[in-house]
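Engineer: Attaching a predicted model along with its sequence, questions to come.
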Amino acid sequence: MLKKLITIGLFGVFVVSMFIYSGGNNFASADSNKTLTIAHRGASGYAPENTMAAFEKAVDMKSDLFELDVQMSKDGELVVIHDTSVDRTTNGSGMVKDLTLDELQSLDAGSWFGEEFAGEPIPTLGEVLDEYRGKTGILIELKSPSLYPGIEEKVAEELRERNMDKPNNNKIIVQSFDHESVQTFNSILPSVPTGVLVGYSSTGISDEALNEFATYAEYVNPSKSMINVNLVDRIHELGMETHPWTVRDLESAESLLNAGVDGIITDYPDYVNDRK
């Protein structure tokens, strides 16, 4: 009787172990096939773009990553803002490169979006990395890097200082429309995944271009209007992934999910999360 109970017990342990093992594999497989939600300039449909309020909203809405834009102040500090001038998103005027960090951070970068965001400052890249390191993924865009010689090394140093130069699970990605800048960053810090941004072209992306991208980038991120199943397949065949931009309507989110993209850059994280 005792022998029989032991046999039954061992069998039960075996069954449970197999179930857990199988479940673990299924979970990993499902996770690897997940379409990432990437909050564009933070959850910029709900808070002023490229501010801590927008990044916090992105995390609250369970985005997998948020995207931000990096430029450089007159005194060489890395600041998070999209336009090369401060006119559209602050109460100031002038070019980012012509203003010091103190001048930039004295501006109101929130009131234009809503009174409840009055006083939101332009953050530095370091402030964002310190606040969200380990909490979420961050997609860093080098914005107009030709205006800021050496910006690639400065971004790399910010990551090194925080031990973020060897990210787990591609939690840090650096991208740009300036493909030469992407190559430069890749040569400085090859451990950090990089992406090439591609603006809309009626001729699409050639095989020659994709093969070139594959020599220094892990991601090809085109305008959403360029995406179809064929392009996604061609990108995947070269071992790269794609995060198209920028979704601002439900139909676009649905179309990109059906095309099999790996991530979606969106002002409205819930438009993607509600459809995954």
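Structural biologist: That came in fine, so what should we check first?
Engineer: Could you use CA atoms for every contact and neighbour count after this?
Structural biologist: Noted.
Engineer: how deep is the residue nearest to residue 53 when sequence neighbours are not counted tucked in, by neighbour count?
Structural biologist: Distances taken as Cα to Cα, 6 or more residues apart in numbering place residue 47 nearest to residue 53, at 6.2 Å, with adjacent residues excluded. The local packing of residue 47 (other Cα atoms under 10 Å) involves 23 other residues.
Engineer: Could you check how far residue 47 is from residue 152?
Structural biologist: Relative to residue 152, residue 47 is positioned 28 Å away (Cα to Cα, to the nearest Å).
Engineer: What helix or strand is the spatially most central residue of the chain located in?
Structural biologist: Centre of the chain computed as the mean C-alpha position; nearest residue by Cα atoms, centre = their mean is residue 139, 2.8 Å away. Taking DSSP states H and E as the criterion, residue 139 maps to strand 137-142.
Engineer: Quick one: residues in contact with that strand.
Structural biologist: 64-71, 151-152, 170-176, 181 (Cα atoms under 8 Å, 6 or more residues apart in numbering).
Engineer: Filter those residues down to the ones in strands?
Structural biologist: Mapping the contacts of strand 137-142 onto strands (DSSP state E) picks out 65, 66, 67, 68, 69, 70, 71, 172, 173, 174, 175, 176.
Engineer: ok, the first one - contacts?
Structural biologist: When contacts are counted by Cα under 8 Å, 6+ apart, residue 65 touches 36, 37, 38, 39, 58, 136, 137, 138, 139, 171.
Engineer: So which bits of stretch 121-135 are buried?
Structural biologist: Across stretch 121-135, burial judged by 16 or more other Cα atoms under 10 Å covers 121, 122, 123, 124, 125, 126, 128, 129, 133.
Engineer: related to what we said a few turns ago, relative to the whole chain's centre, how far out is the strand holding residue 139?
Structural biologist: Computed by Cα atoms, centre = their mean, to the nearest Å, the separation of strand 137-142 from the middle of its chain amounts to 5 Å.
Engineer: angle of that strand against strand 65-72?
Structural biologist: 30 degrees (axes from the mean of the first three to the mean of the last three Cα atoms, to 10 degrees).
Engineer: okay, pairing it with this:
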Amino acid sequence: MLETFRYTNNKAPKISVHRGGKSIKNYPENCLETIQYVNANMDAIYEIDVAKTKDGKLVLMHDNSIDRTTNGTGLVMNQTYSQLKEYNLVDDFGNVTKFRIPLFEDVLEWSKQNNVVLSVDIKRSVPQSEVIKAIKDAKAEDVCIIITYDLKQAKSAFALAPDMMLSVSGRNDREVEALLTSGIPTKNMIAFTGTRLSDKSLFEKLHDNDILCMLGTLGNLDKRAEARGDKLYSDWLNLGIDMLATDRPFAVAKELKK
């Protein structure tokens, strides 16, 4: 993957699906079946959120509590996995589905078998080291990208997993310069440029250093494209952006096929 996701040898998908798929009727976020459904329809990578149960199991869940995304209630950290798997996941429209909260290890196994790349967002309540260990135990290093939010997290992830791909914050020249002097090889980096459009000079600087860049259209930019037309996704890619992290993967995929 370190070769696939380099700018000079770019074979990476152009779509990163936020939370494994959102706003899809009958398919909840952070759900293995949702990832499978989206993956059957497009070439993409999948951003997922990893939380930890009371009994130390790693599961997919964005929020601290399960109230919004399941028909249960309570904090993830206060419940065992046996308790959590009794609940059903709820889609973004309030529909209770037949799907359950997945174990991270099961999602890793499926991704490895199907060569599907996961971008792994580690919740604050979970030690980075535990998630990286789970990835290594599953021998899934080549289908996982570790998301980091600052230089300290990036350096600790690189120290733990020097052969893994990292999503790093590169929203401006200052952050990019800090990355370039961090001691982390650029071949390990994908730069997340934030959820606002930057000047194309930022993308050029990243490319000059052989780093792919990802724009988060999730939120305001997705809403702008929905209101003004999906051609905006092509326009943004034409600025030099390599990947779009989106809540509207089907709209992006349709636009890119034109």
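Structural biologist: Yes, it's here. Here the structure is a predicted model, which is why all the values come from computation and not from measurement.
Engineer: still on that earlier bit, okay, the strand holding residue 139 of the first structure sits on what stretch of the second structure?
Structural biologist: Per TM-score structural alignment, the counterpart of strand 137-142 of the first structure in the second structure is residues 117-122.
Engineer: likewise stretch 84-92 of the first structure?
Structural biologist: Aligned using TM-score structural alignment, stretch 84-92 of the first structure spans residues 64-72 in the second structure.
Engineer: how near is the residue nearest to residue 185 of the first structure when sequence neighbours are not counted to residue 178 of the first structure?
Structural biologist: Once flanking residues are discounted, residue 185 of the first structure sits nearest to residue 152: 5.2 Å by Cα to Cα, 6+ apart. As for residue 152 of the first structure, its distance to residue 178 of the first structure is 11 Å (criterion: Cα to Cα).
Engineer: Pull the number of nearby residues for the equivalent of residue 34 of the second structure over in the first structure.
Structural biologist: In the first structure, the residue paired with residue 34 of the second structure is residue 54, using TM-score structural alignment. Other residues lying near residue 54 of the first structure total 25 when counted by other Cα under 10 Å.
Engineer: what's residue 241 of the first structure in contact with, if anything?
Structural biologist: Per Cα under 8 Å, 6+ apart, neighbours of residue 241 of the first structure: 218, 219, 220, 232, 235, 261, 262.
Engineer: The fourth one touches residue 261, doesn't it?
Structural biologist: Same thing as residue 232 of the first structure. Yes. Counting by Cα atoms under 8 Å, residue 261 is a contact partner of residue 232 of the first structure at 6.4 Å.
Engineer: Can you check which residues contact both of those two?
Structural biologist: Common contact partners of residue 232 of the first structure and residue 261 (Cα under 8 Å, 6+ apart): 241, 242.
Engineer: burial measure for the equivalent of residue 190 of the second structure over in the first structure, as a count.
Structural biologist: Using TM-score structural alignment as the criterion, residue 190 of the second structure maps onto residue 219 of the first structure. Using other Cα under 10 Å, residue 219 of the first structure has 25 other residues around it.
Engineer: now swap in residue 63 of the first structure and tell me
Structural biologist: As a burial measure, residue 63 of the first structure scores 24 neighbours (other Cα under 10 Å).
Engineer: Per the alignment, it pairs with which residue of the second structure?
Structural biologist: In the second structure, the residue matched to residue 63 of the first structure (TM-score structural alignment) is residue 43.
Engineer: circling back to that earlier point, nearest to residue 143 of the first structure among the buried residues of stretch 121-135 of the first structure?
Structural biologist: Using Cα to Cα, residue 125 is the member of these that lies nearest residue 143 of the first structure, at 12.6 Å.
Engineer: what does the closest one align to in the second structure?
Structural biologist: In the second structure, the residue matched to residue 125 of the first structure (TM-score structural alignment) is residue 104.
Engineer: which of the contacts of residue 65 of the first structure also appear as contacts in the second structure?
Structural biologist: Retained in the second structure: 37, 38, 39, 136, 137, 138, 139, out of those (criterion both residues aligned by TM-score structural alignment, their matches' Cα atoms under 8 Å).
Engineer: Quick check: of these, which has the highest neighbour count?
Structural biologist: Neighbour counts for these peak at residue 39, which has 35 neighbours (criterion: other Cα under 10 Å).
Engineer: What residues does that one make contact with?
Structural biologist: Going by Cα under 8 Å, 6+ apart, residue 39 of the first structure touches 58, 63, 65, 66, 67, 265, 266, 267, 268, 269.
Engineer: What of residue 143 of the first structure?
Structural biologist: Applying Cα under 8 Å, 6+ apart to residue 143 of the first structure gives the contacts 69, 70, 71, 82, 176, 177.
Engineer: Neighbours of the aligned partner of residue 161 of the second structure in the first structure, how many?
Structural biologist: The alignment partner of residue 161 of the second structure in the first structure, by TM-score structural alignment, is residue 189. Residue 189 of the first structure: 19 surrounding residues under other Cα under 10 Å.
Engineer: could you measure residue 189 of the first structure against residue 214 of the first structure, distance?
Structural biologist: Applying Cα to Cα, the value for residue 189 of the first structure to residue 214 of the first structure is 16 Å.
Engineer: again with residue 141 of the first structure
Structural biologist: Using Cα to Cα, residue 141 of the first structure is found at 18 Å from residue 214 of the first structure.
Engineer: The closest residue to the match of residue 161 of the second structure other than its chain neighbours: what's it in contact with?
Structural biologist: The shortest distance from residue 189 of the first structure to any non-neighbouring residue, by Cα to Cα, 6+ apart, is to residue 156 (6.4 Å). Neighbour list for residue 156 of the first structure: 165, 185, 188, 189 [criterion: Cα under 8 Å, 6+ apart].
Engineer: Show me the longest helix that occurs in the first structure.
Structural biologist: If you go by DSSP state H, the first structure has its longest helix at helix 2-32.
Engineer: All set now, cheers.
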